[in-house]
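Asks: Sequence below, structure please.
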Amino acid sequence: MKKTIPLEEGDFYWAENGYRVFTAQYHLKRGYCCESGCRHCPYGYDPKTNSQ
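Replies: Model prediction:
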């Protein structure tokens, strides 16, 4: 089971369409790349090549 990470100031913002967008700060706290092509991925994942 994955552990729950409490959200803090600066971990996300709301996009115009109403979705929550996680920032690089949150991804670094999480500690791994989910390989979903996140907008602010600090791990360098590229969904086009499926590699980091």
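Asks: contacts and neighbour counts: CA atoms only from here.
Replies: Noted.
Asks: mind checking the end-to-end distance for stretch 31-41?
Replies: In stretch 31-41, first residue to last residue: 11 Å (CA to CA, to the nearest Å).
Asks: can you pull the buried residues of that stretch?
Replies: Across stretch 31-41, burial judged by 16 or more other CA atoms under 10 Å covers 33, 38, 41.
Asks: Which member of these is positioned nearest residue 21?
Replies: Using CA to CA, the shortest approach to residue 21 within the buried residues of stretch 31-41 belongs to residue 38, at 8.4 Å.
Asks: Tell me who's in contact with the residue nearest to the closest one when sequence neighbours are not counted.
Replies: Distances taken as CA to CA, 6 or more residues apart in numbering put residue 22 closest to residue 38, at 7.9 Å, once the chain neighbours are dropped. Contact analysis of residue 22 by CA atoms under 8 Å, 6 or more residues apart in numbering lists 11, 12, 13, 38, 39, 40.
Asks: run this one through as well so I can compare:
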Amino acid sequence: MAKLIDDDVSSVHRAACDRGEATYIDPQTGFMVFTKVGLLERGKCCGSRCRHCPFGHENVPQKR
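Replies: Take a look at the predicted model:
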């Protein structure tokens, strides 16, 4: 089941990026999610553990 969900999210994310969109609606939760395109516009990792972070989550705090 998890693989199916991952495939759905990947497809929706890829389509949104192809259209140059900064966000998409997660098909499972209905939440708005930033795309890689939208996150690249920021220019750096915000530290919020974004799903599609193109910066390798470099500013995410270490777990305590």
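Asks: now, among the contacts of residue 22 of the first structure, which is nearest to residue 49 of the first structure?
Replies: Nearest to residue 49 of the first structure among the contacts of residue 22 of the first structure, counting by CA to CA, is residue 38 at 14.2 Å.
Asks: in what helix or strand does that closest one lie?
Replies: Taking DSSP states H and E as the definition, one finds residue 38 of the first structure inside no helix or strand.
Asks: What does it correspond to in the second structure?
Replies: Counting by TM-score structural alignment, residue 38 of the first structure corresponds to residue 50 in the second structure.
Asks: Please tell me how far its match sits from residue 21 of the second structure.
Replies: From residue 50 of the second structure to residue 21 of the second structure the distance is 16 Å (CA to CA).
Asks: Residue 4 of the second structure too?
Replies: Counting by CA to CA, the gap from residue 4 of the second structure to residue 21 of the second structure is 23 Å.
Asks: Which one of these two is surrounded by more residues?
Replies: Each of residue 4 of the second structure and residue 21 has its neighbours counted (other CA atoms under 10 Å); residue 21 has more, 16 against 9.
Asks: Aligned counterpart of that one in the first structure, please.
Replies: Mapped onto the first structure by TM-score structural alignment, residue 21 of the second structure lines up with residue 10.
Asks: so its match makes contact with residue 25?
Replies: Yes. Look at residue 10 of the first structure against residue 25 with CA atoms under 8 Å: they come within range, at 7.1 Å.
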